[in-house]
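In: I would like the atomic coordinates for the input below:
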Amino acid sequence: MSTTYRYFALLTPTHPTLTSPSIVCRQWTDASGRVHEEEYTQDLRWRPSNTEQQVLRAELDGEIRPITEEAALRFVEETQPARVRSYEPADGQYFYSVIVTNLNPLENPRALLRTWLSPQGYSMEQAWTHTTGWVNSSYMYDLHYDHLDGDAVGITEEEVPRYQEIAEKNYLEATRVINYRYYAIVDESHPVDDPLTMVRQWNDGDVVKEEQLTDELLWEPADLVGPRGDRAVPLDADTAAKIEYVLVKRFRAKHGL
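Out: Next comes the predicted model:
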């Protein structure tokens, strides 16, 4: 079933007309009766928002006015893209930097940025994301007001592709789905439902890797499945989860928790 949207615009002193409002939002109600709201942002995509509630609570200045779907479409296809282009650097030049912290050194920074001064005189900033490219960000603001402990280190435009590759690698690693194979390590006094320990294996390219769940509930490298032979009993994922709970209870009992 198609979603029925209700559209509205936020008018402000700097954007007082329906032909060029400050913000355009859409709302819809799901099957459970919950109202959802999205704003069409300067990243040129719909993102969750709560503009209506902010205005009603006087947290955001402006006036909400209902608009038609056609008016919303003009904002999406014409007004907002033109507005975004108007803030691009007049000379086409960006300044590039990376955000480094104690946990994110220069070789693997927290973020890749580009900054510039808009024709209107605003300091602009965008961060690179593997999924959506350059998006608006606030790292410089966070660094300036000590909301983030780190530094912005300038880089050349020629270095940008290398840092984009690093961001892509980190994203793929963070979102990688690993197909684990689980085993219970058993003996005469520790059957499958209360094993000595549990092991997981997975394939990393052509290499088989293995980890053991230790008494301290940490996964650490191991080599138990091969040497233990028939004492390494294969488990499905549900059984592995139940056994992990058993090992958690054993840990709590050991430490009086």
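In: going by C-alpha atoms from here, please, whenever you check contacts or count neighbours.
Out: Fine.
In: would you map the strands across the stretch 51-200 of the chain?
Out: 63-67, 95-100, 111-117, 123-129, 133-136, 151-155, 181-185, 197-204 (DSSP state E, counting those that start in this stretch).
In: quick one: which of these is nearest Val233?
Out: Across the strands of the stretch 51-200 of the chain, Val233 has its closest neighbour in strand 181-185 (5.1 Å, Cα to Cα).
In: what helices or strands is that closest one leaning on?
Out: Applying 3 or more Cα pairs under 8 Å, 6 or more residues apart in numbering; DSSP states H and E, we find strand 181-185 packed against strand 197-204, helix 225-228, strand 232-235, helix 237-254.
In: here's the other one to compare against:
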Amino acid sequence: MSPRYEYYALLTDFHPVLDGSNGIVRRWTDDAGQVHDELYSQRLLWESTRDLAMIENGEWQATACPIPEEAVEAYEAAEYARVHADDPLDGEYSYFAQVEDNTSVDNPTSVIRMWTAPNGHEKEQQHIGGPGYAWKASYIQMDIYDGRNRGDLVPVTEEAATRIIESRE
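Out: From the prediction side, this is the model:
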């Protein structure tokens, strides 16, 4: 049996309307009668939360306002657009290994990717950790140029970058 979800916009004095800066929570009950609360996260996933429980027991001064599923779909679409607003139009990234004196292209200090966003700005991200971790905004290229970081950026293929990331634990 599919769960039946109840959706709530989380509203506060600072965020009195659903505008992307607060959030949406859904509540559902599993077949064993266990209640689950999930927040639509910045990672674009439904993740476990205590937000509704905290509102209900007075730990958090906020309001959980029931909303229809259509509002949730619109919120998800807006969050997706916000998160991906700077993605390259062609979907292509340039990958680099940061190589210092004691590292090699096969075991670099870091792996970064660069691209031009739709607004024309140059973007860069560093992969943080191994498999299951994420790309985070970085400024390694500028830091190397300005002398705040050491090493060189050596171009690598996407496959090589993936292999390096997967080899890290």
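In: just give the TM-score of the two.
Out: Once superposed, the chains reach a TM-score of 0.55 (TM-score structural alignment, normalised by the length of structure 2), with 148 aligned residues with a Cα RMSD of 4.9 Å.
In: picking up where we left off before, most tightly surrounded among the strands of the stretch 51-200 of structure 1?
Out: strand 181-185 (a mean of 23; mean count of other Cα atoms under 10 Å).
In: what span of structure 2 is that strand aligned with?
Out: Strand 181-185 of structure 1 lines up with nothing in structure 2 when matched by TM-score structural alignment.
In: mind putting the helices and strands packed on strand 181-185 of structure 1 into a markdown table with distance to Ala184 of structure 1?
Out: Output for those, formatted as a markdown table (distance: least, Cα to Cα, whole Å):
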| stretch | distance to Ala184 of structure 1 |
| --- | --- |
| strand 197-204 | 5 |
| helix 225-228 | 9 |
| strand 232-235 | 5 |
| helix 237-254 | 8 |
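In: which stretch among the strands of the stretch 51-200 of structure 1 comes nearest Leu213 of structure 1?
Out: Nearest to Leu213 of structure 1, of the strands of the stretch 51-200 of structure 1 and by Cα to Cα, is strand 197-204 at 5.6 Å.
In: help me confirm that Ala64 of structure 2 comes into contact with Thr12.
Out: No - checked against Cα atoms under 8 Å, the pair Ala64 of structure 2 and Thr12 is beyond contact range at 9.1 Å.
In: what about the helices in structure 2?
Out: Listed in chain order, the helices of structure 2 (DSSP state H) span 51-56, 69-83, 140-146, 158-167.
In: who does the shortest one touch, helix- and strand-wise?
Out: Here helix 51-56 of structure 2 is seen to pack against strand 35-40, strand 63-67 when contacts are counted using 3+ Cα pairs under 8 Å, 6+ apart.
In: let's go with 10 Å and repeat that
Out: Under the contact criterion of 3 or more Cα pairs under 10 Å, 6 or more residues apart in numbering; DSSP states H and E, helix 51-56 of structure 2 touches strand 6-11, strand 23-29, strand 35-40, strand 63-67.
In: and the contacts of it?
Out: Under the criterion Cα atoms under 10 Å, 6 or more residues apart in numbering, residues 8, 10, 23-27, 37-39, 50, 58-64 lie in contact with helix 51-56 of structure 2.
In: ok, the closest residue to Ser22 of structure 1 other than its chain neighbours - contacts?
Out: Among residues not flanking Ser22 of structure 1 along the chain, His15 sits closest, at 5.1 Å (Cα to Cα, 6 or more residues apart in numbering). By Cα under 10 Å, 6+ apart, His15 of structure 1 lies in contact with Pro21, Ser22, Ile23, Gly62.
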